[in-house]
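K.L.:
need a 3D model of the sequence below.
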Amino acid sequence: MSRGVGWKSLWRSLVFSQRGEPLWFGGALLLCIALVLVACAPPTPPPRRLVYGLTLAPSGIDPHINASAELGIPLTSVYDTLIYQDPESGDFVPGLAESWEISEDGRVYTFHLRRDVTFHDGTPFNAQAVKANLDRIAAPETRSQKAVFMLGPYERTEVIDEYTVAIHLREPFAPLLDSLSQVYLGMASPDALRQWGPDYQFHQVGTGPFKFVEYVPNDHLTIARNPDYRWGPSVFANRGTAYLDEVIFRFYTDPATRAMALESGEVHVMGEVPPLDARRLSQDERFKLYAVPIPGQPLQFFFNTAKSPTDDLRVRQALIYATDREAIVNTVFGGLSPVAHGPLTRATPGYDPAVEGMYPYDPERAKALLDEAGWREVNGMRQKDGQPLRLEAVIMGWGYVPEVVQLLQAQWQAIGVELTVQQVPYGALLEAGRTGAVHLIPFLLSGTDPDLLRSFFHSGAAFNWSKVSDPELDEWLGQASRLTNWDQRSALYGQVQRRIMEQALVLPIRDYVNLNVASARVKGLRYDARGWFPWLVDVSLEP
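P.N.:
Coordinates of the predicted model:
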């Protein structure tokens, strides 16, 4: 080709005649060139899809209505909250609200909202949206199982202007900020709430880093990246759009299937892996163990103080001294959980370490206390007035409680105490707690505010399974729920914990630890302050 002939001239000579008319083969050439360009283009990368294993198929997944912790695992990424809690410091930081003030009497919380947020359906987020959400939760027809109680003495929401809203309470309620940082009080699109009504759980719309795509009960739940997300809170490492395109949640209700699903590559992340499997997988370079301490209550047994013989303080104390909790934790939980010493776990704000030395394992002291209480040993069994020291417990099949109870039976038999156990459905366990039909009931409740103690140890509480009636304890619990000064609250909760253990109202076993295992390809996996809910906006998946 001569230097005077350029590509443009060559192109024209190939495609057009001398009179400027298009030649037939020109179109064919264009098609060929297009095909070559397509062939040379880099292939479209596959979607960055993460599969996350859940351990329970909840009965419903509307966070304003349902109470399951399992629903929060996916939906924490669908909804934003007014504020967030920093899992490291415990401080509350801005979320959908940029700032807030609390009135001197503790009854009015005023929030100043972000102005740049939209719901996934395009609806603007504003003060009216906050009011619509809180009023929906508080409405009796909603039949909220959890969120309505988290609002405490809620009275009304006042819209001051488009981006300022005030929550009015009938009386001070210190746990409100903690409540507002949880997914159960997440902000949903008012338009979607109106449009879908009772079917909203299948069409959820939030403002979070992921959009709700599909929920098929007992099978899967899918969320997809929100490409418009730009308002993440400071607790997120990634405050913009998510790295993942899609997350699919599948249910693995049988604990025996969870490790197998990880090892087969069926899932990338699995929660609540059985302890022995978790320890084994943690030694495999293909996986990483995320052992997350859970704030709230430990696994514990409530003693019924209104039913003989556990109505005797000496008997209750003897049973605690006779329990080798270290052996239980090592045998059942593979040493992956700390021994519990009081009614709160170490991960809970306000935990009082003074309870840790109160009940060391001491079977000889246990025997002495039973002797003092009139329970004498006869042929290896404790008797009083011709009656054996026999205790009854009801349990459920979760949380390795059956395995724990087997060890308790053996340890207590060594001091002459017989423990009979009946495994029952959840409803029957609640009824036994309400009526006081048995001596022991195991239970725990997770949460980051120690006010949860009020639900179990106030004399008028719905879950007062110890049947305790202590006016001073009632006063401390009530006062702590109304104070907004954390140091004052913490001091009161220290008194509460010490009183509970002095009176031996519970037998603590182990602090709960959520054993999550993930593929080594998963990077950036972090959990919120409650230890259950992952911040998936931070997660990426390596090839």
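K.L.:
contacts and neighbour counts: CA atoms only from here.
P.N.:
Will do.
K.L.:
Leu492 in helix, strand or coil?
P.N.:
helix (DSSP: H, G, I helix; E, B strand; the rest coil).
K.L.:
my read: it touches Trp476, true?
P.N.:
Yes. Leu492 is in contact with Trp476 according to Cα atoms under 8 Å; the separation is 6.0 Å.
K.L.:
the closest residue to Gln201 other than its chain neighbours: neighbour count?
P.N.:
Once flanking residues are discounted, Gln201 sits nearest to Asp62: 4.9 Å by Cα to Cα, 6 or more residues apart in numbering. A count of nearby residues for Asp62, using other Cα atoms under 10 Å, gives 21.
K.L.:
another one to check against the first:
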Amino acid sequence: MAIALFAALLASSCASDDESGDGGNGGNGGNGGDAAGEEIIDDGALNTGFVNTQEEMEPVEGGTLTMGMYSPITTLDPAKVNGAGTAGGIEMAALYDVLMRFDFETNDFVPHLAESLEPNEDFTQWTLTLRPDITFTDGTPYDAEAVAFNMQRLIDNRARIAPVMQGMTWEVTGPLEVTYNLETAWSGFPYLLAHQGGYIASPTAIQADPENWADSPVGAGPFANLAEFAANEVLALDANEDYWGEGPYLDQIRFAHLQGDAAKAEAVLSDDFEAGFIRLPVPAREVIDAGYPGFLTLNNSGEFLLMNNGVRDQTDRPTADERVRMAVRLAIDSQAYNDRGYDGMGFPTNSLMGPRSEWATESTVEADPEEARRLLEEYKAETGWDGKMSTITAVGSEDRAFSIQALLNNVGFDIEVEVLPTITDMINRVFIDANYDMISWGMNIADAEPWVALNNNLSSTSLANPSGYSDPQIDELLIELRGADDPARIQEILDEIQVIWDRDMPGVILSQQPELIAWNPSVHGVVPTIASMVLFNETFIAP
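P.N.:
Now for the predicted structure:
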């Protein structure tokens, strides 16, 4: 189960598993319509993309950028972090760089540290070619052997990305070439190398001190020189003067943890920090409305109520019965939840792929408290159950949990709200203890590669499946989605998955979750990529 520890990104109160959702519309104006047949509040057409865009400027050398992070970083080993922007991905990219990145202008993955990545005709083989003459900061070559070594470490350390590497092998086929062979086709394979599979550390440094090498990490990123590191507090990195690409222009970058999105928003607005990661709708909108630039990601299924579908054979759980799960769904009105939890400023939806997604799907299930009450009474009469269940959240998200409690108690449930101190505690309750009825969660399905999060959360063979949900038709659709390259067919598959979700209701989707990386207007050259990550090699601070 350690493989799955960080496999699912958490919703509302939780850092995100799987996989942060990335929009592919590349800007602030697309997909603002009511694609899923749901009311969209007048929000200035906020969508995945840049907000408050800036004029281009000539880069300026020097300065330090401090960024307030969503969660603290605890290790500098790229195989042992969550890997997304919410949990270590931005820091890892600064230190180690990435092989590929997602380009929101072209809506496609493009080489970054890699020179090229080419598939065969059926996407069962991918050939990675590296740029020549790149070295780690210890002077050793950044070559194919280094990439293969780091790929194996992901498996050996049961990394967060490991579940999507099932059935995959790789071999060094040239000094700068690695060939990946896949048991089943995967058209979105570049996602792996833009995410945790793209953080490459020096094998020489690791082998010289296998236990402690991450205390003095050796990478090839734009900020590969460690200046300061205090776990859970701050990470400071100095510029790599021998960086292979453009930049870095900054002298130093600092990542600091601030508890609470309101605090991070205030730090940015007061210019105490040059940048900040903000994940709640109200403070995110405050920063945007104040005219601060940034990049906004709206995560599909970013906030939902995960229900125990019988994981580890817990068939006696009330939520293992589809009538109870459907009663929960019918009792919850996402707009009412948004009004209470986010002052009406969230992005409510009950669809897997939200109305602002390029792959928008439409849920046909609407809130119906009377039908919820009928299903619940039927189950109670049949089993003698008293309606008692718990829903779990983390400190800081109690109001939203109490909103769920009120909506469910209104139809006959008897819900207890359990508040855990940290996101780690929530992850442990799901993946280690498997002890929960309902819990605040999130899938964060990426527009750039929707298969990853859907497979992790819904496949019956996934080591990262948190609920125990299983359906053979879903398994077949996921295999097809993995290899699909035709946009029309991808949309059809996602629509079919939505229909099955509405029938089985593994969980209740509440909203698309915003993740805003905002920066001071004097900051320029921040480059976004997948999973709410950004690259800082081209970043500079104008006087």
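K.L.:
how alike are these chains, TM-score-wise?
P.N.:
With the length set by TM-score structural alignment, normalised by the length of structure 1, the two chains reach a TM-score of 0.76; 471 aligned residues with a Cα RMSD of 3.3 Å.
K.L.:
please pull up the equivalent of the residue nearest to Gln201 of structure 1 in structure 2.
P.N.:
When structure 2 is aligned by TM-score structural alignment, Asp62 of structure 1 is paired with Asp77.
K.L.:
so what's the residue count around the counterpart of Leu182 of structure 2 in structure 1?
P.N.:
With TM-score structural alignment defining the correspondence, Leu182 of structure 2 maps onto Leu169 in structure 1. By other Cα under 10 Å, 19 other residues sit near Leu169 of structure 1.
K.L.:
how about the contacts made by Leu169 of structure 1?
P.N.:
When the contact criterion is Cα atoms under 8 Å, 6 or more residues apart in numbering, the partners of Leu169 of structure 1 are 107-108, 152-156.
K.L.:
what about 6 Å?
P.N.:
Leu169 of structure 1 is in contact with 107, 153-155, counting by Cα atoms under 6 Å, 6 or more residues apart in numbering.
K.L.:
of all those, which comes closest to Leu419 of structure 1?
P.N.:
For those, the closest approach to Leu419 of structure 1 (Cα to Cα) belongs to Pro153, at 41.3 Å.
K.L.:
just give me the neighbour total for the closest one.
P.N.:
Neighbours of Pro153 of structure 1 using other Cα under 10 Å come to 16.
K.L.:
quick one: what's aligned to it in structure 2?
P.N.:
Per TM-score structural alignment, Pro153 of structure 1 is aligned with Gly167.
K.L.:
how about the contacts made by that match?
P.N.:
Glu183.
K.L.:
how much space between it and Ser462 of structure 2?
P.N.:
12 Å (Cα to Cα, to the nearest Å).
K.L.:
same deal with Pro355 of structure 2?
P.N.:
27 Å.
K.L.:
who has more neighbours out of these two?
P.N.:
Pro355 (29 against 19).
K.L.:
so the match of Asp62 of structure 1 makes contact with Ala214?
P.N.:
Yes. Using Cα atoms under 6 Å, Asp77 of structure 2 is in contact with Ala214, at 5.5 Å.
K.L.:
ranges for the helices of the stretch 101-250 of structure 2?
P.N.:
All helices of the stretch 101-250 of structure 2, identified by DSSP state H, counting those that start in this stretch, fall at 144-156, 190-194, 203-208.
K.L.:
an error on my part: the question was meant for the stretch 351-500 of structure 2.
P.N.:
Using DSSP H, counting those that start in this stretch, helices in the stretch 351-500 of structure 2 cover 369-383, 398-409, 423-427, 450-458, 472-483, 487-504.
K.L.:
looking at these, which is closest to Met533 of structure 2?
P.N.:
Short answer: helix 450-458, nearest of the helices of the stretch 351-500 of structure 2 by Cα to Cα, at 16.4 Å.
K.L.:
tell me the angle that closest one makes with helix 472-483.
P.N.:
150 degrees (axes from the mean of the first three to the mean of the last three Cα atoms, to 10 degrees).
K.L.:
gap between helix 450-458 of structure 2 and the chain center?
P.N.:
11 Å (Cα atoms, centre = their mean, to the nearest Å).
K.L.:
list the contacts for Pro457 of structure 2?
P.N.:
Not quite, residue 457 of structure 2 is Asn, not Pro. Taking Cα under 6 Å, 6+ apart, we find Asn457 of structure 2 in contact with Asn465.
K.L.:
look up how far Tyr215 of structure 1 lies from the residue nearest to Gln201 of structure 1.
P.N.:
11 Å.
K.L.:
need the overlap of contacts for the two.
P.N.:
By Cα under 6 Å, 6+ apart, no residue touches both Asp62 of structure 1 and Tyr215.
K.L.:
re earlier: of the helices of the stretch 351-500 of structure 2, which approaches Arg160 of structure 2 most closely?
P.N.:
In terms of Cα to Cα, the element of the helices of the stretch 351-500 of structure 2 nearest to Arg160 of structure 2 is helix 450-458, at 10.5 Å.
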